[in-house]
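Trainee: pasting the structure only:
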């Protein structure tokens, strides 16, 4: 997988999780822990995207 396609896939996943968070927050029955876990996953993907943008030659 090329770096560009990997970044595109990470961005897609980041957007998907963002939509999941938005949807979960609309439903009061969703556990706060579940929302926190989604936010952690989203942040981890964002960190990976930034790492790949900064250091593309080492990956």
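Mentor: Ah, there it is. Since we're looking at a predicted model, the values are computed, not measured.

Trainee: contacts and neighbour counts: CA atoms only from here.
Mentor: Fine.

Trainee: what's the burial count for residue 55?
Mentor: 9 (other C-alpha atoms under 10 Å).

Trainee: likewise for residue 14?
Mentor: If you count neighbours by other C-alpha under 10 Å, residue 14 ends up with 20.

Trainee: give the contact list for the nearest residue to it once chain neighbours are set aside.
Mentor: Of all residues not flanking residue 14 in the chain, residue 42 sits nearest, at 5.6 Å (C-alpha to C-alpha, 6 or more residues apart in numbering). Counting by C-alpha atoms under 8 Å, 6 or more residues apart in numbering, residue 42 touches 14, 17, 18.

Trainee: ok, structure two:
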């Protein structure tokens, strides 16, 4: 897998997590801990994408 395709996969996962966070925020009764965990995962992916993108430059 090339670096650019790996970055694209990470971006897709990031978008999926973003969608899940939005859905969790709209759903009544979603535990705050679940939302916080999704946000942490999303942030880790964002950091990884930025790191890999910087390595390419």
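Mentor: Cool, got the structure. Everything numeric in this text was worked out from a predicted model, so none of it was measured.

Trainee: can you calculate the TM-score here?
Mentor: With the length set by TM-score structural alignment, normalised by the length of the second structure, the two chains reach a TM-score of 0.95; 57 aligned residues with a C-alpha RMSD of 1.1 Å.

Trainee: where does the aligned residue in the second structure for the residue nearest to residue 14 of the first structure land in three-state SS?
Mentor: In the second structure, the residue equivalent to residue 42 of the first structure is residue 42, according to TM-score structural alignment. With DSSP: H, G, I helix; E, B strand; the rest coil as the basis, residue 42 of the second structure sits in helix.

Trainee: likewise residue 23 of the first structure?
Mentor: Relying on three-state DSSP, one would call residue 23 of the first structure helix.

Trainee: gap between it and residue 17 of the first structure?
Mentor: Taking C-alpha to C-alpha, to the nearest Å as the measure, residue 23 of the first structure falls 10 Å from residue 17 of the first structure.
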